[in-house]
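Student: need a 3D model of the following:
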Amino acid sequence: MRGDAMDPRVGRLLEVHPHGLTTAHLHRAGVSDTVIRSQVAAGVLLRLRREVLVDRRVWEASPPWERHRLRALAVAGSLTSLGTEPGQVALSHRSGLVVQDLDVHGSDDEVHGSRVGCGRGHRSGGLWVHAPVPPGQVTDQDGIPVVRPALASLQEAVVHGAECGLVAADSALRVGAATPEELRSLVDLSCLRRDRPAARLVADLADGSRESAGESRTAWLLHLLDIEVECQVEIYGPAGWLVARSDFRIKGTNVLLEFDGRVKYDDRDVLMAEKVREDRLRELGYEVVRLTWADLATPGLVRAKIRQALARASLRRPA
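Tutor: Now for the predicted structure:
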């Protein structure tokens, strides 16, 4: 039904602008407001803002983080003030991060931008324009001005909390898009005054050795639980062979923590390899606590699991 309902001009424009259309794009192609409304009613287009539309089929097939990317790119295409000159707007916060293919946590239906150098912020119609950032903190991503990853990660912490900021900052460090020194040097910028303690905390905790958003969220939970850990610890057997590389080890103990983001194991060989690995670690005197996405939402359960593992470890001989 959708294929039959699509206006050929709209189909062609969606090929040219896969991340979204504006009413200006459509009007330039001779598509009237009446046709636009009919395409929305037929389920061909989805209106994100008054003047911003996307392919509904692509939108509905996309996970939340990809939807934010589509929304950000579509809205960016509608902004006449988008650029790197003073007073113009660059994508920032979570919107700047997803456009640069960096990890984010949580959902947000607003597109975030920041003034460049000067100008006032505003918030309306799904677009939140924030306080100015220094021009030197703006870069180009496929023709779209975006705030650089280090500052965008701290902005994310300021608006969405330190956990979200840590996921983003770890991602940026992991791929070499930021450095720890850069994060620390930006904390005192005026654009972060809304919640500077959150930005400072992210700059202190960010660690590029964590390998996924799940590990970053695990590190955040361990911080809240006041549990000190070492990251990416290599465990060797008596003969000097590497047995495993563990996500976390509680300092001063033989308790290892592993984040497992897989909902289930479809591959039996992978499942068996994991079992053999954990059995070998236990033979060496280690206790292994495996955490899942669901566990991260229940801090009390995680604390209990860790306490039980610490109790078991105390009864073992040192490895």
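
Student: please count neighbours and contacts with C-alpha atoms only from this point.
Tutor: Fine.

Student: mind listing the strands for the stretch 201-319 of the chain?
Tutor: Using DSSP state E, counting those that start in this stretch, the strands of the stretch 201-319 of the chain run over residues 229-236, 242-250, 255-259, 287-291.

Student: so who does residue 229 touch?
Tutor: 222, 248-251 (C-alpha atoms under 8 Å, 6 or more residues apart in numbering).

Student: that one and residue 248: what is the separation?
Tutor: When distance is defined by C-alpha to C-alpha, to the nearest Å, residue 229 is 6 Å away from residue 248.

Student: what do you get for residue 109?
Tutor: 34 Å.

Student: re the thing from before, right, so the strands of the stretch 201-319 of the chain: which one is the most enclosed?
Tutor: Most buried of the strands of the stretch 201-319 of the chain by mean neighbour count (mean count of other C-alpha atoms under 10 Å) is strand 255-259; its value is a mean of 22.

Student: hmm, who's touching that one?
Tutor: 214-215, 218, 246-250, 286-292, 309-310, 313.

Student: could you redo the last one with a cut-off of 6 Å?
Tutor: With contact meaning C-alpha atoms under 6 Å, 6 or more residues apart in numbering, strand 255-259 is reached by 247-249, 286-292.

Student: farthest pair in those residues?
Tutor: Farthest-apart pair in the contacts of strand 255-259 is 286 and 292; separation 19.4 Å (C-alpha to C-alpha).

Student: neighbour count for the two, which is higher?
Tutor: For residue 286 versus residue 292, neighbours defined as other C-alpha atoms under 10 Å are more numerous around residue 286 (25 against 16).

Student: check contacts around the more buried one.
Tutor: 254-255.

Student: gap between it and residue 277?
Tutor: Taken as C-alpha to C-alpha, the span from residue 286 to residue 277 is 11 Å.

Student: now residue 252
Tutor: Applying C-alpha to C-alpha, the value for residue 252 to residue 277 is 22 Å.

Student: ok, now which ones touch the residue nearest the centre of the chain?
Tutor: Using C-alpha atoms, centre = their mean, the residue of the chain that lies closest to the mean C-alpha position is residue 104, 1.1 Å off. Taking C-alpha under 6 Å, 6+ apart, we find residue 104 in contact with residue 168.

Student: and with 10 Å instead?
Tutor: 65, 93-95, 97-98, 153, 156, 163-169, 171, 213 (C-alpha atoms under 10 Å, 6 or more residues apart in numbering).

Student: ok, now residue 224?
Tutor: Per C-alpha under 10 Å, 6+ apart, neighbours of residue 224: 218, 299.

Student: kindly report the same for the one 10 residues further on.
Tutor: Under the criterion of C-alpha under 10 Å, 6+ apart, the contact partners of residue 234 comprise 242-249.

Student: please give me the structure for this one as well, since I'd like to look at both together:
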Amino acid sequence: MESAPAALILSTRRRVLTGSSRDLSRAYAKGNLIRVRAGAYYSKPAWLALKAWDRYTVTVAAVAAVDPSVRFCFLTALRIWRLPLPSVPEHVHILTSSRHKAGRLASTTRAARDAKTGLTGLESTRGYGLFRHHWEVDTVEAHGFAVTSLAQTVVDCAVRMELPAAVAVVDEVLGRRCKVGPGLSRAELQQASARLGSAAKLRRLMDILALADEASESVGESRSRALIHVLGLPAPVLQHSFRDSEGFIGRTDFFWPEFGVIGEFDGDAKYLEDEQLGGRSTREAILAEKKREDRLRALGYKVVRWDWKAVTNPELLRQKLAAAGITTRKSPSYGRIPLALPGD
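Tutor: Take a look at the predicted model:
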């Protein structure tokens, strides 16, 4: 996240440059600007063209610009640390030192109403309010923002997220996928859990740490593995290498040797992002993957594939794995994944 997107217009900055910010109020009244926060404006056409994540990013930047003392936490801090989130948060999460100020505040993103239609143009876009958390915790600077530390952010979020999302976050900071420095150890996360003050949350964190695996190579793999656990299915071997008479075939996402089944998560990035394509075209990547799968099948293994749709639908994933012969060993619990409220 950038600390100050170029298109964010601050009334304080305008007054310093020109001596007045009345032109912003006039542009707002004419419908040319939207007010993200009091004193922070954005081009209305540009705002409407933004994707939801980008609108959230601009809102976070606006909150920080209007109040330089603000400290971010929970899901907003997770976003600032550039760790995976399953969806755009409903609020910008900040810390407050006053217990009486804790709680939700509605979005302040506003636009002037059209004199003819009475509409603002923001009816189909979501604004983001504030969620103040009264948590006694230190903060650090990350990417231009004051946020809870990496370890504290991961712990605070993991114990309040659904299991697949929590495992994906912990896998990210434990493993080589971590893009925010050297990553963290399990011991560091356990130390950060001291502030939780809840036996239930501590047990939750221990369960997540027990399930986390540094070998997972993508968010989709992490979420898949968590769902496999929740479904009561046997744990697969991760990143197992296969060879045949021609030599090395590759490493697979999941492998159940007792069932002779290989599982592969197919995210869009594998066939669309330059980093994943490694200089190949999408067509070449698909062809190479087909040849790789043919070689695996020739060794006598079944290969089952799934994508993001199955990762968000436990029953669909269960059906795909059952069709390949992966049987349930205990009662599935996907209807009972514990989920704590973010405001506690």
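
Student: picking up where we left off before, next, format the contacts of strand 255-259 of structure 1 as CSV and append distance to residue 69 of structure 1.
Tutor: Output for the contacts of strand 255-259 of structure 1, formatted as CSV (distance: C-alpha to C-alpha, whole Å):
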residue, distance to residue 69 of structure 1
247, 29
248, 31
249, 35
286, 42
287, 40
288, 37
289, 34
290, 31
291, 29
292, 26
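
Student: now for residue 229 and residue 248 of structure 1: what residues contact both?
Tutor: Common contact partners of residue 229 of structure 1 and residue 248 (C-alpha under 10 Å, 6+ apart): 219, 255-257.

Student: okay if I get the residues you listed as JSON lines plus distance to residue 56 of structure 1?
Tutor: Below are those laid out as JSON lines (distance: C-alpha to C-alpha, whole Å):
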{"residue": "219", "distance to residue 56 of structure 1": "37"}
{"residue": "255", "distance to residue 56 of structure 1": "48"}
{"residue": "256", "distance to residue 56 of structure 1": "45"}
{"residue": "257", "distance to residue 56 of structure 1": "41"}
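
Student: now the two most distant members of those residues.
Tutor: Farthest-apart pair in those is 219 and 255; separation 14.9 Å (C-alpha to C-alpha).

Student: which parts of the stretch 1-150 of structure 1 are strands?
Tutor: Under the criterion DSSP E, counting those that start in this stretch, strands of the stretch 1-150 of structure 1 are mapped to 21-22, 45-49, 52-55, 89-91, 111-116, 122-124, 127-133, 138-141, 144-147.

Student: TSV please, covering those and showing distance to residue 192 of structure 1 and mean neighbour count.
Tutor: Shown next, in TSV, are these (distance: least, C-alpha to C-alpha, whole Å; neighbours: other C-alpha atoms under 10 Å):
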stretch	distance to residue 192 of structure 1	mean neighbour count
strand 21-22	32	23
strand 45-49	27	20
strand 52-55	29	23
strand 89-91	16	33
strand 111-116	11	28
strand 122-124	16	12
strand 127-133	9	21
strand 138-141	15	18
strand 144-147	13	25
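
Student: need those in JSON lines with distance to residue 61 of structure 1, can you?
Tutor: Output for the strands of the stretch 1-150 of structure 1, formatted as JSON lines (distance: least, C-alpha to C-alpha, whole Å):
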{"stretch": "strand 21-22", "distance to residue 61 of structure 1": "18"}
{"stretch": "strand 45-49", "distance to residue 61 of structure 1": "13"}
{"stretch": "strand 52-55", "distance to residue 61 of structure 1": "10"}
{"stretch": "strand 89-91", "distance to residue 61 of structure 1": "24"}
{"stretch": "strand 111-116", "distance to residue 61 of structure 1": "20"}
{"stretch": "strand 122-124", "distance to residue 61 of structure 1": "27"}
{"stretch": "strand 127-133", "distance to residue 61 of structure 1": "23"}
{"stretch": "strand 138-141", "distance to residue 61 of structure 1": "24"}
{"stretch": "strand 144-147", "distance to residue 61 of structure 1": "24"}
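
Student: residue 305 of structure 1: which of those strands is closest?
Tutor: Residue 305 of structure 1 lies closest to strand 111-116 among the strands of the stretch 1-150 of structure 1, at 38.5 Å (C-alpha to C-alpha).

Student: and the angle from the closest one to strand 127-133?
Tutor: 30 degrees (axes from the mean of the first three to the mean of the last three C-alpha atoms, to 10 degrees).

Student: now the helix ranked longest in structure 2 on structure 1. Mean distance?
Tutor: Longest helix in structure 2 by number of residues, with DSSP state H as the criterion: helix 282-298. Superposing on structure 1 and averaging over aligned pairs (mean C-alpha distance after the TM-score superposition for structure 1), helix 282-298 of structure 2 comes out at 0.9 Å.

Student: counterpart of residue 212 of structure 2 in structure 1?
Tutor: Using TM-score structural alignment, the partner of residue 212 of structure 2 in structure 1 is residue 206.

Student: please tell me how far that match sits from residue 80 of structure 1.
Tutor: Using C-alpha to C-alpha, residue 206 of structure 1 is found at 35 Å from residue 80 of structure 1.

Student: possible to save the contacts of residue 234 of structure 1 as CSV with distance to residue 89 of structure 1?
Tutor: Below are these laid out as CSV (distance: C-alpha to C-alpha, whole Å):
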residue, distance to residue 89 of structure 1
242, 50
243, 51
244, 47
245, 44
246, 43
247, 39
248, 40
249, 44
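
Student: quick check: closest non-adjacent residue to the match of residue 212 of structure 2.
Tutor: Of all residues not flanking residue 206 of structure 1 in the chain, residue 170 sits nearest, at 5.4 Å (C-alpha to C-alpha, 6 or more residues apart in numbering).
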